[in-house]
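This is the structure alone, sequence omitted:
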């Protein structure tokens, strides 16, 4: 929350400053848009690092760390409702807040980890869980044309703050991991304490408004965010009664997001 405040507060202060100088030729200062967001992550698996914390496991594997460069996690496509709140600084410059219903992002495992211990095939596990993603975006946009134009393309750039919460491990994941090979059957590992870190990402967007009249309009856009985060977890051994390994990985998301909606100016 502190990071979110740090990111958004300067933008809010800037908007307040603009408000004292705002001037549009048609007198419209704000707009609200409701629509649909389609999120298409473009990222790929980034490798998985494991720090072995159990002395027993360290002795058995003769190492205290492992790395699987061809394994990792990828995010599936998602859909959700989106709201845009626009403030018109003048006829061409717009400040925008993008919000909406946090989508549930499904996370898939890829590749083989812990080859040193017989291997756990994450690809065969498939979906490992899902997490709620809160991703407000603040944008500055430039609209081409005039307030009398029916069709008004725009370009913009800004900042996304991503907060991930309420991770739910997919049912059957622990069983699948525990039954992967002779070693895992022996130590009976269980995934615990999964955490996906908050992140800040630059954003660019292109789109267009189609004005039905002075008040109502349709909008469509394509947005890209250079969004990456880090995930950590513990692998607890039910046999040894201790954490056997602490894992971490970079999750590359880099979503392309399309949006269509209907808006009202006032």
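Arrived safely. Here the structure is a predicted model, which means the values were calculated and not measured.

C-alpha only now, for contacts and for neighbours.
Will do.

Which single strand of this protein contains the most residues?
Longest strand in the chain, counting residues (DSSP state E): strand 151-169.

May I see the buried residues of whichever helix or strand comes after that strand?
Sequence-wise, the next helix or strand downstream of strand 151-169 (DSSP states H and E) is helix 173-178. Neighbour counts over helix 173-178 (16 or more other CA atoms under 10 Å) mark 173, 174, 176, 177, 178 as buried.

Out of those, the closest to residue 191 would be?
Nearest to residue 191 among the buried residues of helix 173-178, counting by CA to CA, is residue 174 at 6.5 Å.

How about the closest one, nearest residue that isn't a chain neighbour?
Nearest residue to residue 174, sequence neighbours excluded (CA to CA, 6 or more residues apart in numbering): residue 190, at 5.4 Å.

likewise residue 202?
Once flanking residues are discounted, residue 202 sits nearest to residue 159: 4.8 Å by CA to CA, 6+ apart.

next, the one to line up against it:
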């Protein structure tokens, strides 16, 4: 399983600059420096775009459910509206006399002996609890998101000088581990109209002109609280960069030589890992969706296990970003120099989270979020020319 949200992210191996040889005869073609690279992401968390395979308006059997569960998920605003317009509305009668007194639980107990076959058990439950029309889970945006944390690593920079003032610079280093902090909590905007105690056409009192009893449910269901965990995810970031750099001044004349550079950075992420707590929350959300497909809507609301084998897959796309740098070199002698720089890269990537049922191969939940890294990078090092 390839994990890593979330997100997930980044790193920049900064932009440093190497210099030219301080000799009267000319400049040296090659130089290499190594030093401390500090990355400070400037981007803010973006919302998650979430889809599930429960289409709006889908009808699903409710199955086993307790009166408390219904009560805890009641759309109270809807009932207040109904009561204001018609205090004797049948929905209010059901809400007050059936749900609040937990009569539903008693009816289920009275009709189940414990000796039923699975088919008989499901048929009795369906007769009592009916089905429900579900909305809100097909697609929504969550304000929760991910932000990259600060990073420190060893940067290594190699330069090839085209002339005394212009060099091509390749930037690498030790790929650091990038931590992704979670911001906010992810909720699913669940709503439903349930139809318990259906009167079937075979019932002697069946009257097609009488509308079925409707119970209105609505609640934001917590999927995961990202801020409850130290880090939501982490990844190993590989970020080589190539820049064209212009050095002011002249070799052998100016010990202090400022420079500017511009180029591109390529970002690839490996060893992506999601926090085990977040992963368990997403697995529970997958069971919720699968229970709806299994015809156990009540089990979905009560966060019970489903028939599925639920796994989580997290990935982050590769990215290319522009990068600009300003810095200076200071010659210590003909071969050795000190260097320092500050850089900025407009880097972002997309993290994709997929919750799958491996028993069926179905993707139950698909979520994406853009991670704006936009790092400010400082570099301090020592180099050698040859």
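In hand now; what should we look at? Please read all numbers here as calculations on a predicted model, not as lab measurements.

rewinding a little: the residue nearest to residue 174 of the first structure: neighbouring residues, count only.
When neighbours are defined as other CA atoms under 10 Å, residue 190 of the first structure has 18 of them.

go on, residue 106 of the second structure?
Using other CA under 10 Å, residue 106 of the second structure has 12 other residues around it.

quick one, the longest helix along the first structure and strand 151-169 angle?
For the first structure, the helix with the greatest residue count under DSSP state H is helix 2-19. Relative orientation of helix 2-19 of the first structure and strand 151-169, computed by axes from the mean of the first three to the mean of the last three CA atoms, to 10 degrees: 160 degrees.

starting at the chain centroid, how far to helix 2-19 of the first structure?
In terms of CA atoms, centre = their mean, to the nearest Å, the centre of helix 2-19 of the first structure is found 21 Å from the chain centre.

now swap in stretch 221-235 of the second structure and tell me
9 Å.

before we move on, what about stretch 33-46 of the second structure?
Using CA atoms, centre = their mean, the offset of stretch 33-46 of the second structure from its chain centre is 21 Å.

Flag every buried residue along that stretch.
Across stretch 33-46 of the second structure, burial judged by 16+ other CA under 10 Å covers 33-43, 45-46.

Stretch 109-127 of the first structure now?
Quick answer for stretch 109-127 of the first structure (16+ other CA under 10 Å): 109-114, 119-123, 125-127.

Could you export those residues as a markdown table, including distance to residue 141 of the first structure and secondary structure?
A markdown table is the format used below for those (distance: CA to CA, whole Å; DSSP: H, G, I helix; E, B strand; the rest coil):
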| residue | distance to residue 141 of the first structure | secondary structure |
| --- | --- | --- |
| 109 | 37 | strand |
| 110 | 38 | strand |
| 111 | 41 | coil |
| 112 | 44 | strand |
| 113 | 44 | strand |
| 114 | 47 | coil |
| 119 | 49 | coil |
| 120 | 47 | strand |
| 121 | 45 | strand |
| 122 | 42 | helix |
| 123 | 41 | helix |
| 125 | 43 | helix |
| 126 | 39 | coil |
| 127 | 37 | strand |
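
So what touches the longest strand of the first structure?
4, 7, 128-146, 194-211, 225 (CA atoms under 8 Å, 6 or more residues apart in numbering).

Go ahead and build a ChimeraX selection from the buried members of the residues you listed.
Filtering those down to the buried ones (16+ other CA under 10 Å) takes a single ChimeraX command:
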select :4,7,128,129,130,131,132,133,134,135,136,137,138,139,140,141,142,143,144,194,195,196,197,198,199,200,201,202,203,204,205,206,207,208,209,210,211,225
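
which position in the second structure aligns with the residue nearest to residue 202 of the first structure?
Residue pairing (TM-score structural alignment): residue 159 of the first structure is matched to residue 264 of the second structure.

And the strands in the stretch 51-200 of the second structure?
For the stretch 51-200 of the second structure, applying DSSP state E, counting those that start in this stretch gives strands covering 58-61, 131-135, 139-142, 145-148, 151-161, 166-173, 177-183, 185-195.

roughly how far out does the first one sit from the chain middle?
The one in question is strand 58-61 of the second structure. In terms of CA atoms, centre = their mean, the centre of strand 58-61 of the second structure is set 28 Å apart from its chain centre.

Do you have the helices of the second structure handy? List them.
According to DSSP H, the helices that the second structure contains are 67-72, 76-85, 90-93, 103-111, 118-129, 276-294, 297-301.

just the ones you listed: most buried one?
Compared across the helices of the second structure, helix 297-301 shows the largest average neighbour count, a mean of 24 (mean count of other CA atoms under 10 Å).

Which elements pack onto that helix?
Other elements packing on helix 297-301 of the second structure under the criterion 3 or more CA pairs under 8 Å, 6 or more residues apart in numbering; DSSP states H and E are helix 276-294.

Tell me, how many residues neighbour the aligned partner of residue 163 of the second structure in the first structure?
Counting by TM-score structural alignment, residue 163 of the second structure lines up with residue 90 in the first structure. Around residue 90 of the first structure there are 21 other residues, counting by other CA under 10 Å.

ok so, going back, how big's the offset between the longest strand of the first structure and the second structure?
In the superposition against the second structure, strand 151-169 of the first structure averages 0.7 Å from its aligned positions (mean CA distance after the TM-score superposition for the first structure).

Relative to residue 137 of the second structure, which of the helices of the second structure is closest?
Among these, the nearest to residue 137 of the second structure by CA to CA is helix 276-294 (9.0 Å).
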